[in-house]
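Novice: no sequence for this one, just the structure:
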């Protein structure tokens, strides 16, 4: 599958939202982390900021919902115009119904797993989603160190997708930089969320291109 780069705006200057997204206009998506201070111990922003990113019309929005009661809230993000909406399996009571509702609203469906959550119970759900997000840090804060211990989980996920002959993307989020993107790509990931590595770089546009090339070649 094609390599996809999705910079997280969690690390950008939100006061200059349009110009910050413009810096990474060569990316595939703008990744927006929604946190409610309940599912994760941090509070970021909600639907109004997501809608503001959509209005900029620079990049499609990849929304990552780290929130409780995903069944109630996730469809609204699809309805607002997100290109992709990812909910956490741990926060969904009826993940299949939720996935179908997100898709009915016109968005691609992502399902995320915390580091300690096993992929095995969710393998049968893979046909219902477009992307499986394997968290490579504990969700909640940017700038954390990459968990190399997640590489076997990424491999198991990719193997399960291949065995089922599905076109499901594998996304990684947390600690992605020029070194770790190589490990994740080699393990089978093809969608990469990078926050600090991109927005703390001297040239965010060039960093997006560098990460893309590294992922394509597995370094």
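Specialist: Thanks, I have it. Everything numeric here is computed off the predicted structure, so don't read it as measured data.

Novice: contacts, neighbours, all on C-alpha from now
Specialist: Noted.

Novice: wait, doesn't residue 69 sit right on residue 92?
Specialist: Yes. Judged on C-alpha atoms under 8 Å, residue 69 makes contact with residue 92 at a distance of 6.5 Å.

Novice: more neighbours, these two?
Specialist: residue 92 (20 against 15; other C-alpha atoms under 10 Å).

Novice: do you know how far the more buried one is from residue 99?
Specialist: 10 Å (C-alpha to C-alpha, to the nearest Å).

Novice: for stretch 125-135, what is the distance to the chain centroid?
Specialist: Centroid separation for stretch 125-135 versus its chain: 11 Å, with C-alpha atoms, centre = their mean, to the nearest Å.

Novice: no no, stretch 163-171
Specialist: For stretch 163-171, the separation from the chain centroid amounts to 15 Å (computed by C-alpha atoms, centre = their mean).

Novice: start to end distance for it?
Specialist: Stretch 163-171: ends 18 Å apart by C-alpha to C-alpha.

Novice: now swap in stretch 117-125 and tell me
Specialist: First residue to last in stretch 117-125 (C-alpha to C-alpha) measures 15 Å.

Novice: next up, a second structure to put side by side with the first:
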């Protein structure tokens, strides 16, 4: 089954609870955390994750675009994250392994993320230990960017690795997912799609979520 994880980066931050309730038919709520260092933008932090936790029964899919994510991984779990994904480019392999263990110690799911310029093989040190791998199909840091179709080669490669080494691991795609691009993601092997503006700018949000499920 294809799962949809709408990104609240495209929601109205002055009405965040209202806009989270609008995506109640989705599978996850995607929360982009940016520190202004790993990516050139600053967004949501721990207090907002804690505040929105009571607003939805959906799992919070928290994407940490921050340096040394292990410093905060457990705290995001305590704030209400159900899934915490961290960039392979953000720290050393040893530190990321420790961060994954911290998330698991909290009883939550952990994942790793790769930027467009990072090869599929970068997930290999973690693939047996995570519940999700996220492939960015835009450069991380801002919403509303154009979909990088060449990343489908990487999605296919990672799907093959997952099938061989950790079949229960989810494969997520984030960036430019829309009515004209979602099918390519599914065909390449993704089973979780992050969509921001494609969901929140739709005239009928539940209908758009159904469409993106394929």
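Specialist: Perfect, thanks for sending it. This one's a predicted model, so the numbers in the text were calculated from it and none came from an experiment.

Novice: quick one: TM-score?
Specialist: Here the TM-score for the pair of chains, by TM-score structural alignment, normalised by the length of the second structure, is 0.95; 212 aligned residues with a C-alpha RMSD of 1.1 Å.

Novice: surely residue 106 of the second structure touches residue 76?
Specialist: No. Applying C-alpha under 8 Å as the test, residue 106 of the second structure and residue 76 come out as separate, 10.0 Å apart.

Novice: which of the two has more neighbours?
Specialist: residue 76 (22 against 15).

Novice: A helix includes that one, no?
Specialist: Yes. Counting by DSSP: H, G, I helix; E, B strand; the rest coil, residue 76 of the second structure is found in a helix.

Novice: surely it meets residue 51?
Specialist: No. The criterion here is C-alpha under 8 Å, and residue 76 of the second structure misses it with residue 51 at 11.9 Å.

Novice: show me what contacts the residue nearest to the spatial centre of the second structure?
Specialist: The centre of the second structure sits closest to residue 63, judged by C-alpha atoms, centre = their mean, with a distance of 5.0 Å. Remark: with contacts taken as C-alpha atoms under 8 Å, 6 or more residues apart in numbering, residue 63 of the second structure is in contact with 30, 31, 32, 33, 84, 85, 86.

Novice: same question, residue 106 of the first structure
Specialist: Contacts of residue 106 of the first structure by C-alpha under 8 Å, 6+ apart are 78, 79, 81, 83.

Novice: ok, it to residue 153 of the first structure distance?
Specialist: For residue 106 of the first structure relative to residue 153 of the first structure (C-alpha to C-alpha), the value is 29 Å.

Novice: and for residue 61 of the first structure?
Specialist: Applying C-alpha to C-alpha to residue 61 of the first structure and residue 153 of the first structure gives a distance of 26 Å.

Novice: and those two? Which one has more around it.
Specialist: Comparing residue 61 of the first structure with residue 153 by other C-alpha under 10 Å, the one with more neighbours is residue 61, at 25 against 19.

Novice: how about residue 116 of the second structure, what's its match in the first structure?
Specialist: Mapped onto the first structure by TM-score structural alignment, residue 116 of the second structure lines up with residue 115.

Novice: burial of the closest residue in space to that match that isn't next to it in sequence, as a residue count?
Specialist: Among residues not flanking residue 115 of the first structure along the chain, residue 135 sits closest, at 5.6 Å (C-alpha to C-alpha, 6 or more residues apart in numbering). By other C-alpha under 10 Å, the residues close to residue 135 of the first structure number 23.

Novice: again, but for residue 207 of the second structure
Specialist: 12.

Novice: show me where the second structure has strands.
Specialist: Applying DSSP state E to the second structure gives strands spanning 3-6, 29-34, 60-65, 83-87, 109-114, 132-136, 170-174, 192-195.

Novice: TSV for those, including distance to residue 93 of the second structure?
Specialist: Output for the strands of the second structure, formatted as TSV (distance: least, C-alpha to C-alpha, whole Å):
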stretch	distance to residue 93 of the second structure
strand 3-6	27
strand 29-34	20
strand 60-65	16
strand 83-87	11
strand 109-114	11
strand 132-136	15
strand 170-174	20
strand 192-195	25
